[in-house]
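Novice: Next come a sequence and a model predicted from it.
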Amino acid sequence: MVDALFHPLNIFLLGLGGGFVIPLLYRLGKPWLHAGFFVALAGIVAVSGVSFLGLLQGGPTIEVLTAVGAPPLSINLRFGIWEGFFTFGVNLVGLLGALHLWDRLKGNYGALLLYLILVMGIDGMVMTRDLFNLFVFLEIVSIATYGLLSLERSAAAMAAAFKYIMATVIASTLFLLGTVLLYYVTGTLNIDALIEARAQITGPIGAAALVMVLACLILELKPFPANGWGLDVYETAPSGVASMVSVGVSAGVFFALMKLLPLFQDQLGIIAVSGGVSFLFSNLIGCKQTKVQRLLGYSSISQMGLMMLALALLTEIGATASIPLVVGGLFVNHLLAKAGLFWLAGVLRQDDVDARTSLSGRPLLLALLAMFLVAIAGLPPFPGFWAKWELVLQLASAGRLPWIAVILTGSLLEAAYMFHWFVRAMRPSDAKAEAGPDTVALLPVYGIALLLAISGYVAARLSGAASPWIFAPLATGIVLYALDRLPGRVKAVLMLLAVALVGSWLAESATGIAWLFAVLLLAGSLVIAAASLYRDDARPGYFPMLAVLLLSIPALLRSVTSLEFFFSWEIITLASCFLIAKGRGAGPHVLSFLLFSLVSAFCLLGGFAGIASVSGTTSLSALMTAGPDATTALVLLGIGFLIKAGAIGVHVWLPGAYSEADDDFTAMLSAVVSKVAIFGLLTGTYLAIRSQAALELAHGMAWVGMLTTIAGAVLALRQTDFKRLLAFSSMSQLGYIVTAIALMSHLGWVTALYLVANHMMVKGILFLAIAGIILRTGTRQFGETGGLARAMPVTFVLFLVAIVSMSGLPPLMGFGGKWLLLSAMTDKGWNFLAAAGLLATFLGFLYMIRLVAGLFLGKRVAGQANVRELPLALLVPQALLVVGILVLSLYPKLLMDPVSAAIDPQFASTLVWQGMSLYTIYGYWNPTPVMIIAVAVAAVLGVIAWAVYRSGLRGSGNLARFYAYYRRVIEQAMPPVATLFWQGVTDFTLATAATFRQVYTGNGQTYAMVVLFYFLALYLASTGPAGFWIAG
């Protein structure tokens, strides 16, 4: 009885029966009408869901015969795992979509009937195994769509609907002609029989028939450039209808292509190219779009293109076992996230990205928008992430590297225009806040968000990466978010407790250098995060996201596979991005940070995929045995880590992100988060450097590090904003660490790890002090404050300790690290690098002196007589970090012994290792001569610089004028080359997008001609020029 009740055939009984009954119920009254509609629609969902569940529990595929006898004498339907997956997904979204569209559907029995028939028609397209029946369902879906498009009566919407009709009529005509010709050639319309008789489909008629059917399906998916008609509909239709066209109708057509794919084995390359071109160019043109629904239309077309590309390529290379994860993941990711975005845009009534619809005061809506955008961009933890990972790995193993470039480039472009919407939505608005959407209107959006989260976990399980620890940071964040209505300081304490407990659990499984980093960064992050207690405001969403960030770092450090590493890396990127976005002036810099971070991530993805293709495993231990064949992959890893470290040329994201983030969070970015990239360099790129095939990379990497140090110092000298100066200082100091890694020696490694510890504590102190100074003075400009030493004596002492340690002067720990580096470069024969290091030391002294003198020395600025010492919540973390500096300065073995234990077992036997313990090397080396030389050189250069300054000066000079003089010299002599270059790249990309965008004229006749020409192009690509002659 139950089996009969939930038999898949009942989907059509409910759809057709509901369609006939709805007009009768309308006569009984609207309550009956509405109840009948939802009973039928919910029944369709229940039938598909229960049947799908039975299949998941091991039940057999359900074959449905619609007449007496077996096919081809009767039309049969099939309900297997794939059919259940697609129908249940589309039906469930259709039910939620009806709730979203209810204001337009209610009371309109024609619209209710059409909506029900639309859902049933999509199910029919998925389940049918008869080619002509597929055409019938395609026409049912088209007619229902035409009718629903009429819910919007504007002139633009009517015009768009007419263009849609013209294009789809051409496509369905091609399908009908192809069906007739296939019947002529094979004598059957049963899809299974056609697949078995594929060898008979030859000659000009057979070839033309296949191309016609294929052309229809591709055209229905709106490929570039034959998609202007679809974009117009996406822009003008009601959001609920546009979403069903995007995720429902497209799903049915894509499944039809998928089940007919065995007929198109000779056209797999054409399908891949069509999908790849649509994915790349739709996302490129989308960069110029500001209309929200049209923007979502570009994304919808690109996602369908990506699914076509993945299906064709995986079939072509024989990786059919990956199709469920890749194609299934991409499908459900697009189905849920894109529907959520359309509905959210409709609920917000936002027509344009640049409209003054600020969500900054609506954290829940902003979180929903971010969630859907993250999913569409293929980022974790959602299904698209796992699907793209598997797709790239399979393509790399098959050597299809150009296709990987297409996928990653298109993904970057899509993220650019989609997150542009997010950045614009989070702008603070000075206008009076309007009443937000009510809870009932948001219920479908909440539902789709929950389904998206669940599907992400299911995809993770299919990927084999669903260990509890990998989701521990996200789970902790969710729990803290549930408590987000508590007072700010209470939330801060709960966050610290959660990070301490969960972080310790995560860190204990790390080993070697990873364990050293985990302990160091966990301790540092807790101390710096405690400074957040200085603020008493609520900071909605800040502490849950901070917990996710801080816990993702030890999760990354305990990773044993590249997939686990990459997952945590992306979570760190996203958490950092959203925390930076909370800074009031951070908006313009969030997108820059995210895009450079994605380029970094894509380099890592390419590198990990390349190594997996060579080694056959995703284990991080494969990095240890990577040979010359993996050199390119390892270089990609190095580039990815260097981008994230803010190396010269790709540093343009760093100053804006650091300086405009919340002041206490900037300390976390510089002191803790930046070390994740350094860990990657230590454990990943270093292995490329030490391989026999890539020894020459070491010197190049060392120069990258040193030039980063010099450039960061020079840029710091140009700043009048002392927080921005510290941002460039952080870039400069990280350059030293990169250079130390490239030394390929025990001395280099102890230097790198010493500098990591020193940089974490120094930058934590300095940025927290700056946060307090900004709090007390209300300014970030040198010219607007000064002489604070008497008002802030404790801060001055702590600040001075950090400056001395950063400068490398004795007796603090920075002394050991800085002079170890200079000595090691000299010992290695890198004399020019050592000379550059002396110049960097001099430049560092200059900006450090300016920082101390500009803030604490000299006269007090008028209006700051009542400035007082920093809050205790800021002083205590600084004091703890100073204690750390003093302890490691007095007892260096506390750090060196763990370093030695972490390094020696792995590398003592390698070519570049000397076999001595770190403590022995450190004990034998005398830093005094190097220190004296460096300080003397810096002093001489300082005297020369002062003399040059005084030579052109009349009257007395002072330190402020000295820095102002050289700031002008630097600005004139050193234009911002990197900024200009990347701005040029951006302008070129947008100009190219504008050029290709011109294919969309808005003329329906032109669109119809493009559709016909697209068919001819497919025919030519499939048959070659001979096809036209034979046809003639």
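Specialist: That came through fine. Numbers count the residues shown, from 1 in each chain.
Novice: going forward, measure contacts and count neighbours with C-alpha atoms only.
Specialist: Fine.
Novice: give me every residue that touches the residue lying closest to residue 1000 once chain neighbours are set aside.
Specialist: Distance criterion Cα to Cα, 6 or more residues apart in numbering; nearest residue to residue 1000, sequence neighbours excluded, is residue 228 at 5.6 Å. By Cα atoms under 8 Å, 6 or more residues apart in numbering, residue 228 lies in contact with 1000, 1002, 1007.
Novice: Put this next to the first one:
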Amino acid sequence: MSAVFQPIGIFLFGIGGGFLIPLLHRLGKPWLYAGFFIALIGLTLCSLVPLIAVVATGTPFQIHTAGAEPPVSINLRFGLAEGAVAACVNAVAILLAVALWDRLKASYVWLLLFLLVVMGINGMIMTRDLFNLFVFLEIVSVGTYGLLGMATSRAGISAGFKYVIATVIASNLFLLGAILLYQATGHLNIDLLTQSRAAMTGPIAGTAIVMLLACLIVELKPWPANGWALDVYETAPSALAAFLSVCASAGMLFALWNLMPLFGRHIDLIVFSAALTFVVSNLIGLRQEKTQRLLGYSSIGQMALMLLAIAALTRAGADEIMPLIAFGLFVNHLLAKAGLFCLAKAAKAWQVSQGLRTRSHRLHLVLLALFFVAIAGLPPFPGFWAKWELVMQLAAFADYGLIAAILAGSLLEATYLFRWFIRGLAPAETPESESAPRHLMLPILVFAGLLVAAGVAGAFVSGVGIVPALLPVIVGAALALLEGFPARVKGVAVLAAILLGTLAMPEADGLAGLFAALLLFGGVVIAAAGLHRVEPRPGHYPLMAVLLLAIQALVRAQTGLAFYVAWEFVTLSSFLLIAQGRASGPELLRFLVFSLAAAFLLLAGFAIVAAQTGSQDLSALTAAGPDATWGIALMTAGFLVKAAALGVHVWLPGAYADAPDDVSAMLSAVVSKAAIFGLLLGGYAVLRSGADTDFGPVLAWMGMATTVAGALMALSQNDVKRLLAYSSMSQLGYIVTAIGLMSHLGWVTALYLVASHMLVKGILFLAVAGVILRCPARRLDHLGGLLRAMPVTAAATAVALLSMSGLPPLMGFGAKWLLLSAMMEKGWSALAVAGALATFLGLWYMLRLFAAIFLGRRADTVSELREAPVMLLLPQAILIGGILVLSLFPKLLMDPVSAAIDRQFAATLVWEGQPLQTIYGLWNPVPVMLTTLAAAAILGGLWWLAARTGGFPGALRDAILSMPALPGWAMPNLAQSGWAAAAAGAHSLADLIRGVYTGNGQLYALLVLAYFLVLYFASRAVLAG
């Protein structure tokens, strides 16, 4: 077979097919269609079969024509890089031809042009001669001009004309550059030019090189000389726009890569232009509503990212790793963007605001999410592994500015892409009656399958380990096969999968082991509460399994990459679970944007620490040294964002309040602890490495400010779930403060608070879930009088609130007692006073919460009620059992907590002259517990008697019930206003920048010429400097 399908056959099938297509047209359409696909498939096999041979032998094909050696002959090279790119482009071209079939089959001319363009792209990839590169460039350009004739609208014809103008200017620049270079060197062979590039110092050769560079970059659509391309992406048929975006651009990019040695003196300009284009294109994308134009901005940005990676790594001398990074980004964009353009047509989603307008809404939504996750550079797709390695390499060479540009552009791109996804969550009001045609859906599904396979291959190449890294999504995918089963069957399957999946993971010990055990217990118990739901809840159960297994993978991670993969899985699964609730678009998008910002801060921090230590192992954090201060600071900032620290907390209330009720419990009780675990890692790194940072005091004050502000904001809420959300923010602030003590006592307190918060918030959110289930209200002023109707729920709420308040005898008392006393001993009296104030504010909103729901008269909106379902009460009972056990026998938790803390703290394991274990040994909570229970029973009996006889003084009860919320003016939401102003500013800047896209072809031509002139004079300045 390898003897038949040779690289030269690409041109035989292309040119031969081009000659035969008009003849086959005369024989009839079946002959025509068969001939077209035979030629296209044959062309693809001529790249795929030799690629296999190259991989097997390691020897590239060197093809010389006319029986002579270069530069006399035309020579082609088909090595590993050429073969991989050509095979990918050709395979995708076949699928896009199928997707475009409704247009292609209308005329044999379209079939001929499509085949010739594919052949021309292969020529651009393989040629080793500048003149032949120009010929293939012209074949692609002229063929594209013809294919753009498929657009029948006035806007489409106009866009095609602008495309012609811009690319003709670029082609003329290339031709003039080739002529001048021939004048300077006497040949146009790329290999010979590369060998003699050091001698090309004259003005003619210098001008020629700038012209060649300008042509290729203009063909890749740099900002601001890219308006012509955006108009084409918007108006061309979807599959043709995809073809131009991923296939034609690939040929241009590969040609530039082949010529990169000639552009060595201009490498800084290439990097700057690519970085600017990546950021600006994605910034402007924020304001785009037309889906194909939006995808055009993304395509331009992705090509700029690939060019940035190639140029920056070439400049750094990272030639070995550069092809893998560039190829990962290329495959990711090739498959995901081709799928997205086709999916936009299949779903009839021409405007972002329209949603998805077909009957196959759920399938289209899944595909949309898959492609968006890939384009955003998130796991498990190839772009993620490539972007991780790219950032690691740039950090190793201290290119921090480029890291900032890449992460900023990536965040902007994810924002506008997922905005589209959120809009698509709700089916269109008037969905189309017919399904998407099969010839369009088949390529989309193949693109999705290939993208998943490429992601798995990327995980293997990265060395992270496929099973440990991807176990959460593997289990989630397996559970998705059970979608047709009853809800409770799926719920039980999820619980079993979580337990078995955890057993399959490496064993954790120390701090990680403690977190793993606590979060597994809490996660399984709270997930079990979902068994009270009998509706199908499509996607909920697989996503819950992904979330809880990703948390287990996160605390067990040994490397930064494994940690980051698990962190992103937690982010994505949380986002999709929240999306199943009543979350509004802005709230859901805000959660994702802040979560991704936190993740990108972690990525930058990991990269800086890895660059300083030479290792990506998490254990290297302890050896980072003072030079890693910025890396640790960035990681800490990322963890604080996810811990909802004051100022970056704006994502939390909407996410917790609008998520499904059992998901809210999971987010507050379990998921929030991932950030706490990360903060402990950061603190441990600071203590061991001696990094120059005021980590402890800053963290402690940040935590206490969050605690006080969260309590104040909780007091201003009338929505019960928002109140609990701000309460969660406040309680997390206590934990952050305890970590900031940077002592054994502080960290023991922090871990004790982690357990307490998990149990308490699990109970409260599940109790409120029961209340909402039985009552058609969430506002506190619409509730009331539920004590008799829901006594078990009321008792569970009372226990949780008592523990959270820090009053004896429950476990919350011990934790807050230690925290406040430790702050006083450290001399942080102001912090201790603030803690006391926060405790008072907490008591206020807790009393208000309980009174508003359970006491007083039953609200008019609440009719006949009954207790919450047993499957919702049982998890609360288990969590209450945990509180009672740990309150009665605190050493059950304190001993493993103390052992989990590093022995480095052993010298500080003393408080008021006594070892901490002695203090807990002297504290016997059993008598206090029994006394409190007896007092509560007596008071409860008196209360019941007074209520029965009507003798209870109503004034006191009315005072509790009428306790007003803190007025809004007393706690202005400055953070919300500040971030809203920042978003508005970004949108205004995007509007200002995209003002150059007027649709005027003359202006676009002038911008192309201006880009060349700026590049020319900038290169002169660089060379002169």
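Specialist: Great, that's in hand. Bear in mind that the values here come from a model prediction, so they are computed numbers and not experimental data.
Novice: circling back to that earlier point, looking at the contacts of residue 228 of the first structure, which has the most residues close by?
Specialist: Neighbour counts for these (other Cα atoms under 10 Å) peak at residue 1007, which has 24 neighbours.
Novice: quick one: the residue nearest to residue 1000 of the first structure from residue 297 of the first structure, how far?
Specialist: Using Cα to Cα, to the nearest Å, residue 228 of the first structure is found at 10 Å from residue 297 of the first structure.
Novice: Helix or strand: which one has residue 64 of the first structure?
Specialist: Using DSSP states H and E, residue 64 of the first structure sits within strand 62-65.
Novice: how close does the helix or strand following that strand sit to the second structure?
Specialist: Next in sequence after strand 62-65 of the first structure, counting helices and strands by DSSP H and E, comes strand 76-79. After superposition onto the second structure, strand 76-79 of the first structure sits on average 0.6 Å from its aligned residues (mean Cα distance after the TM-score superposition for the first structure).
Novice: Map residue 556 of the second structure onto the first structure.
Specialist: In the first structure, the residue equivalent to residue 556 of the second structure is residue 558, according to TM-score structural alignment.
Novice: Surely residue 545 of the first structure touches residue 575?
Specialist: Yes: with contact defined as Cα atoms under 8 Å, residue 545 of the first structure counts as touching residue 575 (5.9 Å).
Novice: who's more crowded, those two?
Specialist: For residue 545 of the first structure versus residue 575, neighbours defined as other Cα under 10 Å are more numerous around residue 545 (25 against 20).
Novice: so what corresponds to the more buried one in the second structure?
Specialist: Matched to the second structure by TM-score structural alignment, residue 545 of the first structure sits across from residue 543.
Novice: could you say what helices and strands the host helix or strand of that match packs with?
Specialist: Per DSSP H and E: residue 543 of the second structure is located in helix 540-556. Of the remaining helices and strands, those touching helix 540-556 of the second structure by 3 or more Cα pairs under 8 Å, 6 or more residues apart in numbering; DSSP states H and E are helix 466-480, helix 487-503, helix 510-528, helix 560-579, helix 673-689.
Novice: what's the mean gap between it and the aligned bit of the first structure?
Specialist: After superposition onto the first structure, helix 540-556 of the second structure sits on average 0.8 Å from its aligned residues (mean Cα distance after the TM-score superposition for the first structure).
Novice: Give me the angle between that helix and helix 560-579.
Specialist: Orientation check (axes from the mean of the first three to the mean of the last three Cα atoms, to 10 degrees): helix 540-556 of the second structure against helix 560-579 gives 150 degrees.
Novice: So for helix 540-556 of the second structure, what gets flagged as buried?
Specialist: Using 16 or more other Cα atoms under 10 Å as the test for burial, helix 540-556 of the second structure gives 540-556.
Novice: How about stretch 972-981 of the second structure?
Specialist: For stretch 972-981 of the second structure, a neighbour-count test (16+ other Cα under 10 Å) marks nothing as buried.
Novice: residue range for that stretch in the first structure?
Specialist: Using TM-score structural alignment, the partner range for stretch 972-981 of the second structure is residues 975-984.
Novice: cool, and stretch 618-625 of the second structure?
Specialist: Counting by TM-score structural alignment, stretch 618-625 of the second structure lines up with residues 620-627 of the first structure.
Novice: that older thread, mind listing which of the contacts of residue 228 of the first structure are in helices?
Specialist: Here DSSP state H is the test, and the contacts of residue 228 of the first structure give residue 1007 as lying in helices.
Novice: With distance to residue 667 of the first structure as new columns, can the contacts of residue 228 of the first structure be given to me in JSON lines?
Specialist: Putting these into JSON lines (distance: Cα to Cα, whole Å) gives the following:
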{"residue": "1000", "distance to residue 667 of the first structure": "48"}
{"residue": "1002", "distance to residue 667 of the first structure": "51"}
{"residue": "1007", "distance to residue 667 of the first structure": "54"}
